[in-house]
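> sequence and predicted structure, then a few things I'm wondering about:
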Amino acid sequence: MTSLHDDTIFALSSGAGVAGVAVVRLSGPNAFPALEVLTGKKNPEPRYAALRLLTDPENGARLDQALVLAFKGPASFTGEDVVELHLHGGRAVVAGVLDALARMDGLRPAEAGEYSRRAFEHGKLDLTEAEGLNDLIHAHTAAQREQALRQMDGALRDLYEDWRARLVGHLAHLEADIDFPDEDLPEGVAGAVRPNILLLREEIAQHLVDGRRGEALREGYRIVIMGEPNAGKSTLMNTLARSDVAIVSDEAGTTRDAIEVQLDLGGFPVRLIDTAGVRESQGAIEEEGIRRALKRAEEADLRLVLVRADDWPVIPASMEKWLDEKAMLVITQTDRTDMFHVKHDKLPGRVSDIAYVSAKESHGLDDLFDRIKSHVREAMAPREAPSLTRVRHRRALEDAVGHLMRFDGNAGFDAVLAAEDVRMAARSLGSITGRVGVEDVLDVIFFDFCIGK
């Protein structure tokens, strides 16, 4: 097979550190010759494992007794000739093999994401599948794993490529109408295909209205704890995180910056964020902490707005603006007052839920935890249609919708402009999977990959 690259890359593809087995992978035109140099024997048949003694070609020192495999391109992960060395996982073994490979002509250490990028360049992966692979490597929860596997299986690619193919089909008719106008159609072909294109635009628009479901699952559902000083934010943070991550004190203004903890809530990733108490600031540092707190509140998927029981039902003025559909009102320190005084049936504003807790007496905490889990499940439970998982996808889809809105205005008015609008929409969709116009984003996409992937 003719490779797109003249050099051969190598890297430790398994995790660093001591392990029972470590896998070193080579990819490129010199992978097979390098294996013969290391073993001094003819390579095994492709896809057949063989036990081989690896030696340093420079001094003959024994490196390891390893299991080796060869994969002939294009039937390999990268589409190139690939060799895998399954070594014993000691540091000296791995270091000796990598050092021997580094001294061979035509070989060099791989950069982050280079194996996956070569797989993309050889047509083994599209960009959504490559991104799914990266998400799978970094998955912390069961839900993240499932979403990544679904994307790796091509669920997003199939959806976006179907939309793109339909647009290309409509574009062919529009261009034919420009070159060979049909006098029997008073509206022209643009008018005839307009309903189908608008239907497609609506499908894309509906896909965008997902509440950031896929992005929240990939990045973590953001729950921000906010309230006035001494409302019990840090105490609640420590209780929910089951760890002393925030300093608790009766002194107002103790928390000056946002403190974030990653949680696995029923298989879903959650980013729990404690923020500075909101009040008239007592200095420049506290003012900056409050500014950051309010910024986190704006970005939150769910806000836990804390109000002390002895203040309730009065809502502090600084908290009123945050009581919307993304807020859960949490009445804290209920041990300080009579619960008859605390309980109220009517929710203020548009808040989605209310809970009553006392961290001191461990009252209401299980109920609060269950309510939070219910919000998280409702927001991130998988749907039948695949969810978009990245801002890059969202922007490209928004661009496609914008082009199709312009098409609607140009259809029946200017056939050339209408065709160009559809062409640009198809191009926006193609940029998601990597069919067109992605050279400027490839470095960004593969930068986050691990070395060896």
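Cool, got the structure.
> please make it C-alpha for all contacts and neighbour counts, starting now.
Will do.
> list the contacts for residue 121?
Each residue near residue 121 by C-alpha atoms under 8 Å, 6 or more residues apart in numbering is listed here: residue 4.
> got it, and residue 90?
Shown in contact with residue 90 (C-alpha under 8 Å, 6+ apart): 17, 18, 19, 20.
> swap the cut-off to 6 Å and go again
Contact analysis of residue 90 by C-alpha atoms under 6 Å, 6 or more residues apart in numbering lists residue 18.
> correct me, but residue 260 touches residue 273?
Yes - between residue 260 and residue 273 there is a contact under C-alpha atoms under 6 Å: 4.4 Å.
> the more surrounded of those two?
Ranked by neighbour count (other C-alpha atoms under 10 Å), residue 260 and residue 273 place residue 273 first, with 24 against 19.
> the helix or strand where that one lies: what's the following helix or strand?
For residue 273, the element it lies in under DSSP states H and E is strand 268-274. Next along the chain after strand 268-274, taking DSSP H and E as the criterion, comes helix 284-299.
> could you check the angle that next one makes with strand 268-274?
150 degrees (axes from the mean of the first three to the mean of the last three C-alpha atoms, to 10 degrees).
> go ahead and name everything in contact with helix 284-299.
By C-alpha under 6 Å, 6+ apart, helix 284-299 touches 256, 257, 275, 276, 278, 281.
> number of nearby residues for the nearest residue to the third one once chain neighbours are set aside?
It refers to residue 275. The shortest distance from residue 275 to any residue other than its chain neighbours is 4.5 Å, reached at residue 258 (C-alpha to C-alpha, 6 or more residues apart in numbering). Neighbourhood size, residue 258 [other C-alpha under 10 Å]: 18.
> putting a second one here so we can go through both:
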Amino acid sequence: MTAAHRDTIFALSSGRGRAGVAVIRLSGAGAGAVVDALAAPRPAARRVSLRTIVRPGSGEPLDRGLVLWLPGPESFTGEDMAEFHVHGGPAVISGVLGAIGEVGGMRPAEAGEFTRRAFENGRLDLTEVEGIADMIDAETEAQRRQALRQMEGALGTLYDRWRADLVAMMAELEAVIDFPDEGDVPAELAAGIGRRAADLADEMRAHMDDGRRGERLRDGIQVVIAGRPNVGKSSLLNQLARRDAAIVAERAGTTRDVIEVHLDLAGYPVILVDTAGLREETGDEIEREGMARTRNRLDTADLVVWVTSAPDMEEGSDGALSDAPVDSETLWVVNKSDLAEDLSALLKSCPGMTRAIPISALTGAGLDGLIAELARRAQALAGEGEHVVMTRARHRAALGECLEHLDRVVSGTISEPELVAEDLRRAAHALGRIVGRVDVEDLLDAIFREFCIGK
């Protein structure tokens, strides 16, 4: 146990401000002494008890609330813990926190310190820690479901199983190294290890070949609205956002910069991006920069919504569709469809536009169909329903490193078992970093910095 863990930490774990109930939690060897000082007699373990909470020394009543005593190691942090559930007024919270601070050996918790202690005491692995952080930050139902699966250990269990397989192969390879003159047995063992390494590598590649679904779901699906100037891109953004997020004007080129709006679309997190219109080169330096930024966002978009307008199409499809990405996954939208004399014939006259979605950002016509299609595409991109997916770039990087070593194992020769053993060790080490089993001190501060005080 580190020196810091000789302290008992405390913090408000619920949100600040007025509320019906506030939760103040403690963790450390002195948690029981605090309960005795503020709310004697100490409640039975893991039983909620109603107590008058008083100031130590003077015995001044501060509040009447619920007290929980949670002795370790069967607690969230693995240490002795306690919780005070008090009325959520600022004066009550301040009074109880101040009273706890009067007990010797107490100090306020740092950001994420409760969860960090849970990790350091073996109660959680790093993927579960990240799942908790994602659960706190979840803004949509799909994000909540994914975070819950990870928080419950699905991802860590998979990586631990792979690591256990590698450790078993390492142990068996020792027979080849220690008994090199035992006839065919070492050769058979080494060949078997090669086959198992190949199978494991295939399983990892299938896991990584997920279209970054977990990362998209965690970070948000990038949907870029693009098209020529004055086709109604900003009007569409405002309709989908249900507010005036972008300036709308009749003059072409009004949008000069990228505008982002975060949406919850049928439970999926979508970052809707309005961009400057694309057209032939212009003498306006600011507009040129806007178009350059548009092209950059098109290159990194998860989904492109290419907007044209019925009047532009009637003037000629070449102009209406110029600069459009050649991609079967692009979602085509025809705005100002209420201005078309014969919309059906117009769509048939333009190659590739028969599946375009006609809308009117002015009247709202067709928007329900567009939103439904966006939700369907978002679900396909996020892969909701998959139980074990990567959620962070560091997972992908570590798995990539692991695969490099496994590929060398598969192509290794029996005559060099020591080199094969070293690659197996390094592969297991890379997996261990994901769950926090080895060499992760440089990651901890960055990970726990994301947490709020009290968690």
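Looks like it came in fine. All values derive from a computational prediction rather than experimental measurement.
> ok, back up a step: make a ChimeraX selection of the buried ones in the contacts of helix 284-299 of the first structure.
In ChimeraX, a selection of the buried entries from the contacts of helix 284-299 of the first structure looks like this (16 or more other C-alpha atoms under 10 Å):
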select :256,257,275,276,278
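> I'd like the contacts of helix 284-299 of the first structure as a markdown table, with distance to residue 320 of the first structure appended.
A markdown table is the format used below for these (distance: C-alpha to C-alpha, whole Å):
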| residue | distance to residue 320 of the first structure |
| --- | --- |
| 256 | 22 |
| 257 | 22 |
| 275 | 17 |
| 276 | 17 |
| 278 | 12 |
| 281 | 18 |
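> from the contacts of helix 284-299 of the first structure, which is closest to residue 9 of the first structure?
residue 257 (43.6 Å; C-alpha to C-alpha).
> so the closest one versus residue 236 of the first structure, what's the distance?
Remark: distance between residue 257 of the first structure and residue 236 of the first structure (C-alpha to C-alpha, to the nearest Å) = 16 Å.
> what are the ranges of the strands in the first structure?
Using DSSP state E, the strands found in the first structure span residues 8-12, 19-27, 50-55, 62-71, 82-89, 107-109, 221-227, 259-265, 268-274, 302-308, 327-332, 353-356.
> dump those strands to CSV, plus distance to residue 42 of the first structure.
Listed next are those as CSV, based on distance: least, C-alpha to C-alpha, whole Å:
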stretch, distance to residue 42 of the first structure
strand 8-12, 19
strand 19-27, 17
strand 50-55, 10
strand 62-71, 11
strand 82-89, 13
strand 107-109, 20
strand 221-227, 53
strand 259-265, 49
strand 268-274, 49
strand 302-308, 61
strand 327-332, 67
strand 353-356, 69
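> for the closest residue to residue 125 of the second structure other than its chain neighbours, what are its contacts?
Excluding the flanking residues, the one nearest residue 125 of the second structure by C-alpha to C-alpha, 6+ apart is residue 435, at 5.2 Å. Residues in contact with residue 435 of the second structure (C-alpha under 6 Å, 6+ apart) are 125, 126, 127, 156.
> who's in contact with the second one?
It stands for residue 126 of the second structure. 435, 436.
> how near is the corresponding residue of the first structure for it to residue 438 of the first structure?
Aligned by TM-score structural alignment, residue 126 of the second structure pairs with residue 127 of the first structure. Separation of residue 127 of the first structure from residue 438 of the first structure (C-alpha to C-alpha) stands at 9 Å.
> show me what residue 390 of the second structure aligns to in the first structure.
By TM-score structural alignment, residue 390 of the second structure lines up with residue 388.
> what number of residues lie near the residue nearest to its match when sequence neighbours are not counted?
Nearest residue to residue 388 of the first structure, sequence neighbours excluded (C-alpha to C-alpha, 6+ apart): residue 214, at 5.4 Å. Residue 214 of the first structure: 22 surrounding residues under other C-alpha under 10 Å.
> next: residue 299 of the second structure.
With other C-alpha under 10 Å as criterion, residue 299 of the second structure counts 12.
> from what I can see the residue nearest to residue 275 of the first structure touches residue 274, true?
Yes - in this structure, residue 258 of the first structure is within contact of residue 274 by C-alpha under 6 Å, at 5.5 Å.
> test my guess that residue 327 of the first structure contacts residue 301.
No - when contacts are counted by C-alpha under 6 Å, residue 327 of the first structure is not listed as touching residue 301 (8.7 Å).
> for the helix ranked longest in the first structure, which positions count as buried?
Ordering each helix of the first structure by length in residues (DSSP state H) puts helix 155-179 first. Of the residues in helix 155-179 of the first structure, 155-157, 160-161, 163-164, 167-168, 170-171, 173-175, 177-178 count as buried by neighbour count, 16+ other C-alpha under 10 Å.
> now do stretch 81-99 of the first structure
In stretch 81-99 of the first structure, counting by 16+ other C-alpha under 10 Å, buried: 81-90, 93-94, 96-98.
> repeat that for stretch 439-448 of the second structure.
residue 448.
> which part of the first structure matches that stretch?
So stretch 439-448 of the second structure sits over residues 437-446 in the first structure, by TM-score structural alignment.
> who's in contact with that stretch?
By C-alpha under 6 Å, 6+ apart, stretch 437-446 of the first structure touches 113, 431.
> run the chain-centre distance for that stretch.
Offset of stretch 437-446 of the first structure from its chain centre (C-alpha atoms, centre = their mean, to the nearest Å): 16 Å.
> same question for stretch 237-249 of the second structure.
27 Å.
> start to end distance for that stretch?
Across stretch 237-249 of the second structure, first to last residue, C-alpha to C-alpha, it's 14 Å.
> which positions in stretch 18-33 of the second structure come out as buried?
Buried-residue list, stretch 18-33 of the second structure, by 16+ other C-alpha under 10 Å: 21, 22, 23, 24, 25, 26, 27, 28, 29, 30, 31, 32.
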